[in-house]
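Colleague: Okay, here's the prediction I keep looking at, along with the sequence it came from:
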Amino acid sequence: MPAVSSPQPSATSQPHHRFIKISRYIYVFREFSKFSIWTPHVSFLQSLRRLAPIPSPSFFQTLDIVAENPDKFRIVGLAAGSNVTLLAEQVKTFKPQLVAVRDESLVNELKEALADMERKPEIIPGEQGVIEVARHPDAVSIVTGIVGCAGLKPTVAAIEEGKDIALANKETLIAGGPFVLPLAHKHKVKILPADSEHSAIFQCIQGLSEGALRRIILTASGGAFRDWPVDKLKEVKVADALKHPNWNMGKKITVDSATLFNKGLEVIEAHYLFGAEYDDIEIVIHPQSIIHSMVETQDSSVLAQLGWPDMRLPILYTMSWPERIYCSELTWPRLDLCKLGSLTFKAPDNVKYPSMSLAYAAGRAGGTMTGVLSAANEKAVELFINEKISYLDIFKVVELTCEKHQEELVATPSLEEIIHYDLWARDYASGLERTSGLSAVPA
């Protein structure tokens, strides 16, 4: 894959004279009554009386908010991959109409766990069950949070049924953007960002006219190795990469934060969501994770969204927008800038974080390349966590996979082609483990 010597532009080295358009796929959430949520482990649909807050891609945080707002939410469906115990507990608590279990062998176990319920939900097994949850007739919108392309088919099914999307997973646009966005436009489906960085951008552009944006600035914590010298990275162990300084997240996203692949993927997502050219999207290291992203307008003003590093906030805003929902400071601590102290920033090190060059190059290549980048990274992180390859080999695996894909890149892929190359990238990346150029995690 062609190297990108300068993965992001300098704010001072060149003028920004392109106009960034607010994406036509972002529509106003006015009045709607029902929506659904997808989380990494359990996916569910919810019914609303009004616009209402939804917490985060994290299952537990999401259900906490639902429980705090019984006047605003009614869950109508739940879906899980294999965690039947957790699913059964939530079914008993929230009493959905429809339940799906992706692992069909666990259906009987779930039925036994729900045997004492007076009003039992309908249970549909397999991937088809998850799709049925996504297009439940009582749902109008879904929040997508399933990691990887596993959530792509259910999301597409929901769009085809005219259900609005609150976007909490990256792959829907990174892999599926060339297919998903035209489909959303065709079905007049609303897409709103529900992760912290893109929600911050979305909040900052409220009230701005089309063409008012000049630059998007994504903030990054810098991850576990932001203070490590580059020459020490060859010694990284899995436990080191899982020590995020600010956020409490799953293993995969924590490693992505360490490599900065999460930010590279967010650059691609920002391109699709907001219509921004890659030259107009920048990354800055902000160790405190208080400013979640910024935008610069044509008159050089910079607007920022601030808040504690709490993943409940962006989904709350996404689902309550254009309203603001009151949250008790007992469960939602308020930000005190005087007690917080200083906020600092620095440019990311392109040598320490080669992920940026790879992401910008993949984004500019477009088509199926962005999905291949994401899938290769996911497989490489899995290999690293399982101690099959070293930390630095994550970058090698992704680069080699993307280079190989240049031979077969599809500029305007179908859904089938997106899924095909997602699987191809995982298989190719996995095969690289056996090459002599890679090494195991140091003991």
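Modeller: Happy to help now that I have it.

Colleague: Please make it C-alpha for all contacts and neighbour counts, starting now.
Modeller: Noted.

Colleague: ok, residues contacting stretch 246-261?
Modeller: 220-226, 241-244, 262-263, 288-289, 309-310, 353, 355-356, 359, 377-378, 381-382 (C-alpha atoms under 8 Å, 6 or more residues apart in numbering).

Colleague: Which members of those occur in strands, if any?
Modeller: Residues of those located in strands (DSSP state E): Ala220.

Colleague: Which members of the contacts of stretch 246-261 occur in helices, if any?
Modeller: 241, 262-263, 355-356, 359, 377-378, 381-382 (DSSP state H).

Colleague: Show me which of those are buried.
Modeller: Among the ones in helices among the contacts of stretch 246-261, those buried by neighbour count (16 or more other C-alpha atoms under 10 Å) are 241, 262-263, 355-356, 359, 377-378, 381-382.

Colleague: Relative to Lys186, which of these is nearest.
Modeller: Ala359 (28.4 Å; C-alpha to C-alpha).

Colleague: Touching, the closest one and Glu269? I think so.
Modeller: No. Look at Ala359 against Glu269 with C-alpha atoms under 8 Å: they stay out of range, at 10.7 Å.

Colleague: returning to that earlier point: need the buried ones among the ones in helices among the contacts of stretch 246-261 in JSON lines (columns: distance to Phe274).
Modeller: Putting those into JSON lines (distance: C-alpha to C-alpha, whole Å) gives the following:
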{"residue": "Ala241", "distance to Phe274": "31"}
{"residue": "Asn262", "distance to Phe274": "18"}
{"residue": "Lys263", "distance to Phe274": "16"}
{"residue": "Ser355", "distance to Phe274": "22"}
{"residue": "Met356", "distance to Phe274": "19"}
{"residue": "Ala359", "distance to Phe274": "17"}
{"residue": "Asn377", "distance to Phe274": "24"}
{"residue": "Glu378", "distance to Phe274": "25"}
{"residue": "Val381", "distance to Phe274": "28"}
{"residue": "Glu382", "distance to Phe274": "30"}
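
Colleague: Just give me the closest of the residues you listed to Leu110.
Modeller: Closest to Leu110, out of all of those and judged by C-alpha to C-alpha, is Glu382, at 28.8 Å.

Colleague: Included below, for side-by-side comparison, is a second structure:
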Amino acid sequence: MLLGSTGSIGTQAIDIVRRNPDKFRVVALGAGGGNVELLAAQALELAVDVVGVARSSVVQDLQLAFYAEAQKKGWATGDFKLPKIVAGPEAMTELAQWPCDVVLNGVVGSLGLAPTLAALRSGRTLALANKESLVAGGPLVKAAVTRPGQIVPVDSEHSALAQCLRGGSAAEVRRLILTASGGAFRDRRRSELSDVTPEEALKHPTWDMGPVVTINSATMVNKGLEVIEAHELFDVPYDTIEVMVHPQSVLHSLVEFADGSTLAQASPPDMRLPIALALAWPDRVPDAAAAVDWTLAHNWELRPLDHEAFPAVRLAKAAGEAGHCRPAIFNAANEECVAAFVSGRLPFLGIVDTLEAVLAAAPDFDEPGTVDEVLTAEDWARAQAQRMIATAAEGA
């Protein structure tokens, strides 16, 4: 089952399924509803049983898209099976409980938390590409796990860590090293970041990602979120998780063991590899992506993160260690700050500076016990960030 099927993760997952029909069958697709034509084409190609859309208002458009796609294929009306349609805010959660072996959660944002919990509670293996599930609702997610190894990470960094961790026992692990491309401004000092524009921030040197993730890469907030996710996934202390800048994006992460040995996972930057591994875990899918060309010379650089220029990782670690919904506040406030930066209401450095101010002003929330408690903390964070952004704009 693919949730977020029309997004980047979903379309690449379908490419893997398309090339491996003997290994995978998709029974359900879910999407927000912003691209019903693509969703209909995917559903008919894969002959899924059910399709879900988060927006009830597009159900009629989706039905018309089914018929239009059938006409393209030369099918007469009534000569094809129309999938069941579920719609509305709970559609992804309903789909996550549909009978299947693996749920790939590629939903964007905190909307992915409820489907994550539903998949886990239903006993499904969860291929998790929705980092907000663990960032915002880590305690809830861990409590919903029904068996060891039920969550398989899809992010390239966490997939790399999972692969490297096969090389030793948990007691032998000394340190996790997450690599970061460094984003658009990886070679700049803080003094050189005051006047950068959204257009500059959106020019990622390696990966083709959505605007929010690309800007998060430029601020290193994305790496801060991944540090929190690594802590939750692998149950390691924050002070044993490091970040290093690796511009070539070939070494996706490393694990240092107690004897001084370090294992790294290397492959060209292609998300199809970690997606395929998550779908087939613990098995590998042959030729999921291209390998490193070992007939050529390679120069791979690793350097420490400049925490003065990019303090987001330090903030994320502090939020994670504090708990009590601080990671959810970090994530939600960042989304508001990124939107303000894109619209010209906040300078680039103001994104993380505002994040720090929001975290400092946060009340003492309890550890979340329900999704609603997570959403309450996020609502507070968004409102607080908006107030601070407006105040900064008035004083500019």
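Modeller: Ah, there it is. Keep in mind that what you see is a predicted model, and the values were worked out from it rather than measured.

Colleague: tell me the secondary structure for Arg364 of structure 1?
Modeller: helix (DSSP: H, G, I helix; E, B strand; the rest coil).

Colleague: contacting residues for it?
Modeller: Applying C-alpha under 8 Å, 6+ apart, the residues near Arg364 of structure 1 are Tyr278.

Colleague: The aligned partner of Pro413 of structure 1 in structure 2 and Glu94 of structure 2, how far apart?
Modeller: In structure 2, the residue paired with Pro413 of structure 1 according to TM-score structural alignment is Gly369. Distance, Gly369 of structure 2 to Glu94 of structure 2, by C-alpha to C-alpha, to the nearest Å: 21 Å.

Colleague: What of Val243 of structure 2?
Modeller: Val243 of structure 2 is 37 Å from Glu94 of structure 2, by C-alpha to C-alpha.

Colleague: quick one: which of the two has more around it?
Modeller: Val243 (22 against 18; other C-alpha atoms under 10 Å).

Colleague: For the residue mapped onto the more buried one from structure 1, what is the enclosing helix or strand?
Modeller: Matched to structure 1 by TM-score structural alignment, Val243 of structure 2 sits across from Ile283. With elements taken from DSSP states H and E, the one containing Ile283 of structure 1 is strand 281-285.

Colleague: and for stretch 366-382 of structure 1, what span of structure 2 is it aligned with?
Modeller: Under TM-score structural alignment, the match for stretch 366-382 of structure 1 is residues 323-339.

Colleague: which residues are contacting that stretch?
Modeller: With contact meaning C-alpha under 8 Å, 6+ apart, stretch 323-339 of structure 2 is reached by 132, 135-137, 212, 215-216, 221, 225, 228, 316, 319-320, 346, 350-352, 354-355, 358-359, 362, 364-368, 374, 377-382, 384-386, 389.

Colleague: Quick one: end-to-end length of stretch 335-351 of structure 2, please.
Modeller: 9 Å.

Colleague: roughly how far out does that stretch sit from the chain middle?
Modeller: 20 Å (C-alpha atoms, centre = their mean, to the nearest Å).

Colleague: any chance you could map the helices in the stretch 301-443 of structure 1?
Modeller: 312-320, 337-340, 355-365, 369-385, 393-405, 415-431 (DSSP state H, counting those that start in this stretch).

Colleague: ok, now the stretch 151-300 of structure 1?
Modeller: 152-160, 171-174, 177-186, 196-204, 238-241, 251-259, 261-274.

Colleague: CSV for those, including distance to Arg119 of structure 1?
Modeller: Output for those, formatted as CSV (distance: least, C-alpha to C-alpha, whole Å):
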stretch, distance to Arg119 of structure 1
helix 152-160, 26
helix 171-174, 35
helix 177-186, 36
helix 196-204, 38
helix 238-241, 45
helix 251-259, 37
helix 261-274, 41
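
Colleague: Give me whichever of those helices is most buried.
Modeller: helix 171-174 (a mean of 27; mean count of other C-alpha atoms under 10 Å).

Colleague: so that one matches what in structure 2?
Modeller: Using TM-score structural alignment, helix 171-174 of structure 1 pairs with 132-135 in structure 2.

Colleague: That stretch vs structure 1 - mean distance after superposition?
Modeller: Following the fit onto structure 1, the mean deviation recorded for stretch 132-135 of structure 2 is 0.9 Å by mean C-alpha distance after the TM-score superposition for structure 1.

Colleague: From the chain's centroid, how far away is that stretch?
Modeller: Centroid separation for stretch 132-135 of structure 2 versus its chain: 8 Å, with C-alpha atoms, centre = their mean.

Colleague: if we can go back for a sec, give me the distance between the match of Pro413 of structure 1 and Gly109 of structure 2.
Modeller: 19 Å.

Colleague: for Val196 of structure 2, same thing?
Modeller: 26 Å.

Colleague: And Leu359 of structure 2, by the same measure?
Modeller: Taking C-alpha to C-alpha, one finds Leu359 of structure 2 at 19 Å from Gly109 of structure 2.

Colleague: before we move on, back to that, narrow the contacts of stretch 323-339 of structure 2 to those that are buried.
Modeller: For these, a burial check counting by 16+ other C-alpha under 10 Å picks out 132, 135-137, 212, 215-216, 221, 225, 228, 316, 319-320, 346, 350-352, 354-355, 358-359, 367-368, 374, 377-382, 384-386, 389.

Colleague: I'd guessed Leu62 of structure 2 sits against Ala41; true?
Modeller: No. Counting by C-alpha under 8 Å, Ala41 is not a contact partner of Leu62 of structure 2; they are 10.2 Å apart.

Colleague: Of these two, which one has the most company?
Modeller: Neighbour count, other C-alpha under 10 Å: between Leu62 of structure 2 and Ala41, Leu62 has more, with 21 against 18.

Colleague: ok, for the more buried one, nearest residue in space, not its chain neighbours?
Modeller: When the adjacent residues along the chain are set aside, Leu62 of structure 2 lies closest to Val36, with 5.3 Å between them (C-alpha to C-alpha, 6 or more residues apart in numbering).

Colleague: Map Arg18 of structure 2 across to structure 1 for me.
Modeller: Checking TM-score structural alignment: Arg18 of structure 2 goes with Ala67.
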